[in-house]
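A.B. asks: here is a sequence together with a model predicted from it:
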Amino acid sequence: MTSHDALLLVSFGGPEGPQDVMPFLENVTRGRNVPRARLERVAEHYHRFGGVSPINRQCRELKAAVETDLAAHGVDLPVYWGNRNWTPYLTDTVRRMAQDGVRRAAAFVTSAYSGFSCCGQYAADIDRARAEVPGAPEIDKLRVYYNHPGFVEPFVEAARAALARIPADLRDRARLAFTAHSVPLAQPGRERYAAELADIAAVVAAEAAPGHEWALVYQSRSGPPSQPWLEPDIGDHLRKLHAEGVEAVVVVPVGFVSDHMEVKYDLDVEAAELAADLGLTFERAATPGTHPRYVAMVRELLLERSAGPDAPRPALGSLGARPDVCPVDCGHARP
């Protein structure tokens, strides 16, 4: 059924205690000359939650769900997990795979879009980990899946549920704001990233809230003010809605696969507090997490890859399915 003998879950990683926070942030920003003061400000976001990012717990839950799904469908593969920026580190996981005799693995990354930050950097880290491990297995990164029905359908369901939580007298006039992590305009693959976000936001809006006005906005930028990044920022957008007399907004974090720190703090704390200050009724839609459709998608991508390039590639929206091996516009070069 599959040409691979293991599945590798690759994620970003996050601290699991107060003592981990600053070393983790130093890992993430190494070589980027980020001021210490900026790291300390971001560290406070984590300390607000006890110094623990939810992302590792979410990866454990996803790994367990994928293992259950594979077994239920007769796919007998071990599932490994490695992070780019915190334990379990990707290189250590690849070393364990080699010791276990894995020869060829498929890699599923917890980032759905094209572009350097979402795809290219993960591919480079996989290559780096393999280079550091003698006898490392071949690792095939599964394709970009932002428009796969298994990723999109959970957002449609979540957006409908969030809209239903808006008071009935405001619901018909509520706006939708689709959010994603901002990136510098100079980052390779930025154009493709923005186009994919806009394409799939349109699909979710049409399915979940036909007739409602919506916008694509960005969040969580970390660069200096002088460096241009994708805009508008979610905070600026909320102020604009308030100025227009809008009374309710549903925020759909379509750029994220799970409720990690950029969702829990930047949306559930910062954006929600700003909305309250402005008098905006605010609801945030859930991310896919371990939604059964999302979990099943992992298996579908694995089997699709094994079936070869002529196998059907389900995709919603107007841009079509991404190829197994990303072309230049995916942003595989460091800016």
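C.D. replies: Perfect, thanks for sending it.

A.B. asks: from here on, just use CA atoms for contacts and neighbour counts.
C.D. replies: OK.

A.B. asks: now do stretch 239-248: everything it contacts.
C.D. replies: Identification of contacts with stretch 239-248 by Cα atoms under 8 Å, 6 or more residues apart in numbering yields 166, 170, 171, 173, 174, 175, 278, 279, 280, 281, 282.

A.B. asks: check the separation of the first and last residues in it.
C.D. replies: End-to-end distance for stretch 239-248, by Cα to Cα, to the nearest Å: 12 Å.

A.B. asks: check stretch 13-29 too.
C.D. replies: By Cα to Cα, the extent of stretch 13-29 from end to end equals 13 Å.

A.B. asks: what does stretch 75-89 give?
C.D. replies: Note: stretch 75-89 ends 26 Å apart using Cα to Cα.

A.B. asks: quick one: distance of that stretch to the chain centre.
C.D. replies: Relative to its parent chain, stretch 75-89 has a centroid offset of 16 Å by Cα atoms, centre = their mean, to the nearest Å.

A.B. asks: quick revisit: so which of the contacts of stretch 239-248 is the closest to residue 310?
C.D. replies: Of all those, residue 310 sits closest to residue 175, with 40.4 Å by Cα to Cα.

A.B. asks: contacting residues around the closest one?
C.D. replies: Listed by Cα under 8 Å, 6+ apart, the contact set of residue 175 reads 212, 213, 214, 246, 248, 249, 250.

A.B. asks: just the buried residues of these.
C.D. replies: Buried members of those, scored by 16 or more other Cα atoms under 10 Å, are 214, 246, 248, 249, 250.

A.B. asks: for comparison:
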Amino acid sequence: MTHDALLVLSFGGPEHPDHVRPFLENVVRGRGVPPERLDAVEQHYLRFGGVSPINAQNRTLIAHIEAELSRRGRELPVYFGNRNWHPMAEDTVARMKDDGVRDALVFATSAWGGFSGCRQYDEDIARALAAVGAGAPRLTKLPQFHDHELFLDCFADAAAAALASVPAGSRLVFTAHSIPEAADVNAGPPGTSNLYSRQVRDAAANVAARLGLDHDVVWQSRSGPPQVPWLEPDVCDHIRALWDERVPGVAVVPIGFVSDHLEVIWDLDTEAKDLADELGMPFARAATPGLDPRFAAMVADLVDDADAGRSSGLGVSVDGAACVEGCCPAVRRPVRA
């Protein structure tokens, strides 16, 4: 079947200093995060003018998708909605209804399985449909894309460019957002586990293989009480360990992130780079793929597959098991910018 629109569904981010606090309150609603924690995260955003790059980068991505679809002979309207800040998904779906959209695809800007990367986007879609009510368009989410060739090619070229700017023999280090170990154990359809971390490791191995290099996988952006185990090692701890091993430099590849936003700009470009500078260790950070035209071509491929009936609209685990209702349960955790 041929769908009549595409919704790009993302996390959202503030675009003005006055937006920062209400945005963060949306992110942590229902989690019981103390105000002092929000105060600290708010300062990270305000250090960069209270603006996250994520919305602007998603708008550029949408322009690239529209151009790619047009090149393929598809004049498909592409809409933009967010989970946590304007344009909110509910408002966008209401506009789609008013525009006469009947059957739309949804591209969620996360490559990964697990609660935050997959199931929560399903919940976003359900919430938006419930808010709009009768006459809302049918929305079908496109599948995960952690193993799509174009996604991996984007990161391989970005990693090669980063490596070219640091000394020979520098370590290739892939990083993704840490999550509680309990959330990772429960990530996936029944009969599977550790879906998220295994997908990240699988993608990193695929990118490194394109370059013919060894690599490490580390994690970033953890938060919450120290007694709760999260995926480790932390990227900064790993940089210190590499320095102790006399590794001549490090090229960090944010494999877990589609675009530059505060968790890339703060945790990598600020904290990790500052640490490397303090140690005297050459440091480079690879670009995220969202602004690469090949990433838009990947989205267009997913649209073509869905129109041709080659996609279920569900994620698939590294074991090949299809996602089902109730997989990847939520684990309550605090926010981290």
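C.D. replies: Perfect, thanks for sending it. For clarity, every value in this text was computed on a predicted model and none was experimentally measured.

A.B. asks: which residues does the residue lying closest to residue 84 of the first structure once chain neighbours are set aside contact?
C.D. replies: In this structure, residue 84 of the first structure finds its nearest non-sequential neighbour in residue 12, 5.1 Å apart by Cα to Cα, 6 or more residues apart in numbering. Shown in contact with residue 12 of the first structure (Cα under 8 Å, 6+ apart): 55, 83, 84, 85, 86, 110.

A.B. asks: and the counterpart of residue 12 of the first structure in the second structure, how far is that from residue 299 of the second structure?
C.D. replies: By TM-score structural alignment, residue 12 of the first structure lines up with residue 11 in the second structure. As defined by Cα to Cα, residue 11 of the second structure lies at a distance of 17 Å from residue 299 of the second structure.

A.B. asks: ok, residue 186 of the second structure next?
C.D. replies: Distance, residue 186 of the second structure to residue 299 of the second structure, using Cα to Cα: 28 Å.

A.B. asks: more neighbours, these two?
C.D. replies: Using other Cα atoms under 10 Å as the criterion, residue 186 of the second structure and residue 299 rank with residue 299 on top: 25 against 22.

A.B. asks: surely the more buried one is in contact with residue 65?
C.D. replies: Yes: using Cα atoms under 8 Å, residue 299 of the second structure makes contact with residue 65 at a distance of 7.0 Å.

A.B. asks: can you map out the helices along the stretch 201-335 of the first structure?
C.D. replies: Listed in chain order, the helices of the stretch 201-335 of the first structure (DSSP state H, counting those that start in this stretch) span 234-243, 261-264, 272-278, 292-307.

A.B. asks: wait, which of those helices is closest to residue 4 of the first structure?
C.D. replies: Of these, nearest to residue 4 of the first structure by Cα to Cα is helix 292-307, at 7.5 Å.

A.B. asks: and that closest one, what does it pack against?
C.D. replies: Other helices and strands packing on helix 292-307 of the first structure, by 3 or more Cα pairs under 8 Å, 6 or more residues apart in numbering; DSSP states H and E, are helix 55-72, helix 149-165.

A.B. asks: need the winner for burial among those helices.
C.D. replies: helix 149-165 (a mean of 21; mean count of other Cα atoms under 10 Å).

A.B. asks: now the helix or strand just after that helix: buried residues?
C.D. replies: For helix 149-165 of the first structure, the following helix or strand on the C-terminal side (DSSP states H and E) is helix 168-171. Neighbour-count burial for helix 168-171 of the first structure, counted by 16+ other Cα under 10 Å, picks out residue 171.

A.B. asks: helix or strand right after helix 168-171 of the first structure?
C.D. replies: Once the chain leaves helix 168-171 of the first structure, the next helix or strand it forms, by DSSP H and E, is strand 175-181.

A.B. asks: what does that following strand correspond to over in the second structure?
C.D. replies: Using TM-score structural alignment, strand 175-181 of the first structure pairs with 171-177 in the second structure.

A.B. asks: contact partners for the residue nearest the centre of the first structure?
C.D. replies: Geometric centre of the first structure, nearest residue: residue 256, 3.4 Å, by Cα atoms, centre = their mean. Residues in contact with residue 256 of the first structure (Cα under 8 Å, 6+ apart) are 111, 112, 180, 263, 287.

A.B. asks: the fourth one: neighbour count?
C.D. replies: In other words, residue 263 of the first structure. Neighbours of residue 263 of the first structure (other Cα under 10 Å): 24.

A.B. asks: in terms of contact, does it touch residue 253 like I think?
C.D. replies: Yes: with contact defined as Cα under 8 Å, residue 263 of the first structure reaches residue 253; the gap is 7.4 Å.

A.B. asks: tell me the contacts of residue 193 of the second structure?
C.D. replies: 184, 185, 186, 187.

A.B. asks: now with 10 Å?
C.D. replies: Taking Cα atoms under 10 Å, 6 or more residues apart in numbering, we find residue 193 of the second structure in contact with 114, 183, 184, 185, 186, 187, 317, 318, 319, 328.

A.B. asks: which secondary structure state does it sit in?
C.D. replies: Under DSSP: H, G, I helix; E, B strand; the rest coil, residue 193 of the second structure falls in the coil class.

A.B. asks: residue 88 of the second structure versus residue 284 of the second structure, what's the distance?
C.D. replies: Using Cα to Cα, residue 284 of the second structure is found at 34 Å from residue 88 of the second structure.

A.B. asks: try residue 69 of the second structure
C.D. replies: Separation of residue 69 of the second structure from residue 88 of the second structure (Cα to Cα): 24 Å.

A.B. asks: cool, and residue 145 of the second structure?
C.D. replies: Distance from residue 145 of the second structure to residue 88 of the second structure, counting by Cα to Cα: 24 Å.

A.B. asks: do residue 246 of the second structure as well
C.D. replies: Per Cα to Cα, residue 246 of the second structure is found 48 Å from residue 88 of the second structure.

A.B. asks: got it, and residue 238 of the second structure?
C.D. replies: 37 Å.

A.B. asks: then residue 106 of the second structure?
C.D. replies: Taking Cα to Cα, one finds residue 106 of the second structure at 14 Å from residue 88 of the second structure.

A.B. asks: could you do residue 273 of the second structure as well?
C.D. replies: Distance, residue 273 of the second structure to residue 88 of the second structure, using Cα to Cα: 33 Å.

A.B. asks: more crowded one of the two?
C.D. replies: residue 273 (22 against 19).

A.B. asks: what's the overlap in contacts for residue 263 and residue 253 of the first structure?
C.D. replies: The contact sets of residue 263 of the first structure and residue 253 overlap at 179, 180, 181, 219, 284, 286, 287 (Cα under 10 Å, 6+ apart).
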